[in-house]
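This is a predicted model, with the sequence first.
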Amino acid sequence: MSGRPHTAEQWQVYLAAYSADFLRVADPARLHDLGDERRASGWLGFAGAGPEALAAVEERLGVTLPPAYRAFLEASDGWLEPGPFVWTMRTTADVGWLRDLAPELCDAGDENDELMARALLVSADADECYWLLDPADVSDTGEWAAYVWASWYPGLGDRFDSFADLVAAERESFADLNARDGRAVDPADAGDLVAEGRRMALRGDAEGAAERFASAARKGSGAGQYLAVVLAAFQQPQVHHRIRNDVLGHPHVVDAVGAGRVRAELVPLFLRHESGAWAHRLVTETLGEIGDAPAPEEPPEFATALEQARELAGRGDTENAWSVLAAAVPRWHSDDPLCIAPLVLLTDPVLSRLVTPQRASWIVTTPKGHAH
């Protein structure tokens, strides 16, 4: 529970900060729905529940509420926009047992039926999503375990130690989803993370680079999100899913690196796996008319090695062709801040046939250029 609110006073501070984050970066449509008065107040909550209201709800439910949730109600009796898929929280007047409020969810015929039948439902309006507290799973401090159930889950979601932990996870999810759309809660130092990630990638530290790029992406960096996908192209054979979801699906990523770069570097990999008319239409709608994208310029020495390898491969001498490339990779370099590895080895129609998954992984874990 480190850093989580325990008391009503701590919840007020926490929720005020959450309100400020939401009002600063949330989707414009969601902000509009709040109304002018709510936006002007800077507070997504309500007046706190007093002692009489808390006593009444505990008497009605026949339980003592867990401390974190009870303190939350003291700070705000209800809440707006608590998570990406939950729009309102229940109040002391309407919080209740799931079996009474949504009995159809308690009879799914699976191993979760018993938990669902005893769970307390604390969320209200939502997109087929429910926040649940389990009165049979209680910590030494009196906290009840918490879960999220959603129609798109195969079962219950992750278990949280308390209501406060669930709220913190949903707040983090809110921040991540908005950052992926270019509306970062905390954009500070994103550029430094991208630069550090690039240095690590050139040193062959693919794992460290991936972590830095992911951190930059969580701060709203389109460049960080793009380079995370470039790195994944060498390590994940199914990277076309990430190209679609993390690049083509996010205008701020395309804006950050340029449509021409995306078309030249990642579209060939995407269309290699997704060749249907819908895929070409997606690329055209996102990047404009496809046309012939210019190949990124390679360092002269490396370009010579590429030509030698193509010639050898064309004669069927694939082993020597790969040997030429393997000798050239450690000497590859680029001064382009968005270049971290020779993507041409994955996109070239001739050379890509030489690059097995093991060789692709070797390429990004080998120090290159001035870094080796």
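Yep, that arrived.

only C-alpha atoms for contact and neighbour calcs from this point on.
Fine.

burial measure for Ile241, as a count.
One thing to correct before we go on: residue 241 is His, not Ile. By the criterion of other C-alpha atoms under 10 Å, His241 has 15 neighbours.

Just give the nearest non-adjacent residue to it, would you?
Closest residue to His241 apart from its sequence neighbours, by C-alpha to C-alpha, 6 or more residues apart in numbering: Phe270 at 8.0 Å.

and the one you found, what does it touch?
Applying C-alpha atoms under 8 Å, 6 or more residues apart in numbering to Phe270 gives the contacts 239-241, 243-244.

quick check, distance from stretch 48-65 to the centre of its chain.
Distance of stretch 48-65 from the chain centroid (C-alpha atoms, centre = their mean, to the nearest Å) equals 37 Å.

Please apply the same query to stretch 214-227.
10 Å.

Endpoint to endpoint, that stretch covers what distance?
9 Å (C-alpha to C-alpha, to the nearest Å).

Stretch 269-278 too?
End-to-end distance for stretch 269-278, by C-alpha to C-alpha: 15 Å.

ok, second structure coming up, stack it against the first:
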Amino acid sequence: MNESRFNWHDFLSRWQDEWIPGEDDLEDMEEGGVSLADLALAAPPATREEIAVAEERLGTRFPPSYRGFLQASNGWRVDGTASIYRLGAVHEIGWFGDPFGMTEAYRQELSERSTEQEVLLAGMWERALRLETDSDMSYALLDPGDTDEDGEWALYVYKGWSGEFPDRYPSFRAFMEEAYRDFHANRANMPGFVNDTTRALDAGVERARQEALGGRWQTARELLDEARRYGRPSAWGMLRQIDTLAHRGGGHGFHELVADPRYTDELVPSMAAAHLRHDRHSAFPGRFVLGTETDDAVGAAADAILARVRDRSYRYAPDGAFGQAVAEAREAARWGDTDGAWRTIRAALPSWSPPGPDLLAPLGLLADPVLGPVVTPERGRELLATPRAGRSGTAPAPVADLDPPGLRWLADTPRRNAAYDSYRCLWVEGVEGRCCRP
């Protein structure tokens, strides 16, 4: 992180210019007669003399990003992020001093197997610089003992009411950038919240859509992940589609996209299959939750899809030429030719067309009891790398076939993928039956 190239004045000015009251701000204004001017985020910059006096008082030199911040704004109202409401001016900050005896509690948990980070955290409480002056029983603590090669101090946010470990940020700047992203995410769906930042992020989401359909899924993922951190609509749902097919883990919810009936037949089956896999291995089966508010029609369709996926009667059946290829592939897979089935699907992928702009791939394949096992992690990534929906591009090299020749598969360890266990049965006329491994 090159602090010399970061312009704190521009960053904080943009934040201040984009700021609009949130729900808590509006309540404060209504109850206390507070004006918008009173709720301003920024403060006048600290002078070099004020910073020097504070450093002499505290017996330390501030890390680069915190010093740069003070020279742009001597304090900041943090908009409620992580229960920190206000960062104090330079004359208001001081050493934390561990008033609650956290050092002893954390050091009791250390052992010879403790990591370097765990040791640093245990000692942080006694040496940290406390920055916040208003919070909900929470503390913003800069640790001079946890530094990097640029001289930055790690910043910890400890929520005293949570009972959780503090959140760690590698620097003061990293904390403020995350707070800025949270500010955007908390207002992303508010009417009229449009500015240069949201326009740039939404342009990135549109570019990600085109990159994903063109087979450049890694580029699309980077763009969507950035937009997701700012709460941009549909970014999370599209990112989860990529991660589901790339087998990156992290759940299978698609947020607000699930509420759109255009995507029910593609997204809900994948979610249902993931839900049933989780319940199968869980001692406490849970309710099938779509993760967002839906209307009665989508809810009823989801219940019906879950029932079909559970009893293995679900069949993925998209329209058009791709749907015909899926039917042919299912028949091939049903007779044991899973490699041939995948070749049929792969060849037809360019003809696949989404029912709406925010669907990036045929996710319904994963829930099909016959075709789901065909889409291995490697093939899921091959699917993502294949241009589709009319986009041009270079198709990826095919992944290796998986079906062993002859009858060797009878003695092989059964292959398992993320969707289902697969079994084959061989009937031979005139041969005495024997028990064998599937």
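Everything's here; your move. This one's a predicted model, so the numbers in the text were calculated from it and none came from an experiment.

In structure 2, which of the contacts of Phe270 of structure 1 still touch?
Contacts conserved in structure 2 for these, using both residues aligned by TM-score structural alignment, their matches' C-alpha atoms under 8 Å: Ile243.

Go through the contacts of Phe270 of structure 1 and name the one nearest His370 of structure 1.
His370 of structure 1 has its nearest neighbour among the contacts of Phe270 of structure 1 in Val239, at 27.9 Å by C-alpha to C-alpha.

quick one, what contacts that closest one?
Going by C-alpha under 8 Å, 6+ apart, Val239 of structure 1 touches 229, 232-233, 270.

which residues of the stretch 1-150 of structure 1 fall in strands?
79-83, 86-89, 96-97, 120-121, 129-138, 144-150 (DSSP state E, counting those that start in this stretch).

looking at the ones you listed, which is closest to Glu301 of structure 1?
Among the strands of the stretch 1-150 of structure 1, the nearest to Glu301 of structure 1 by C-alpha to C-alpha is strand 79-83 (52.4 Å).

helices or strands next to the closest one in the packing?
strand 86-89, helix 163-179 (3 or more C-alpha pairs under 8 Å, 6 or more residues apart in numbering; DSSP states H and E).

In TSV: the ones you listed, plus mean neighbour count and distance to Gly35 of structure 1.
As requested, these are exported to TSV (neighbours: other C-alpha atoms under 10 Å; distance: least, C-alpha to C-alpha, whole Å):
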stretch	mean neighbour count	distance to Gly35 of structure 1
strand 86-89	20	14
helix 163-179	20	20
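
I'd like those laid out as TSV, including distance to Ala321 of structure 1.
Shown next, in TSV, are those (distance: least, C-alpha to C-alpha, whole Å):
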stretch	distance to Ala321 of structure 1
strand 86-89	56
helix 163-179	42
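
between the ones you listed, which gets nearest to Leu31 of structure 1?
Leu31 of structure 1 lies closest to strand 86-89 among these, at 11.8 Å (C-alpha to C-alpha).

what number of residues lie near Gly155 of structure 1?
The local packing of Gly155 of structure 1 (other C-alpha under 10 Å) involves 14 other residues.

Quick check: it vs Asp165 of structure 1, distance?
Counting by C-alpha to C-alpha - Gly155 of structure 1 and Asp165 of structure 1 are separated by 19 Å.

that older thread, what's the farthest-apart pair in the contacts of Val239 of structure 1?
Ala232 and Phe270 (12.7 Å).

number of nearby residues for Gly249 of structure 2?
Neighbours of Gly249 of structure 2 using other C-alpha under 10 Å come to 10.

quick one, what contacts it?
The contact partners of Gly249 of structure 2, taken as C-alpha under 8 Å, 6+ apart, are Asp243.

In structure 1, what residue corresponds to it?
Matched across to structure 1, Gly249 of structure 2 falls on Gln238, judged by TM-score structural alignment.

Can you show me the strands along the stretch 201-350 of structure 1?
According to DSSP E, counting those that start in this stretch, the stretch 201-350 of structure 1 contains no strands.

ok so, going back, can the contacts of Val239 of structure 1 go into CSV with extra columns for distance to His372 of structure 1?
Shown next, in CSV, are the contacts of Val239 of structure 1 (distance: C-alpha to C-alpha, whole Å):
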residue, distance to His372 of structure 1
Val229, 23
Ala232, 21
Ala233, 22
Phe270, 31
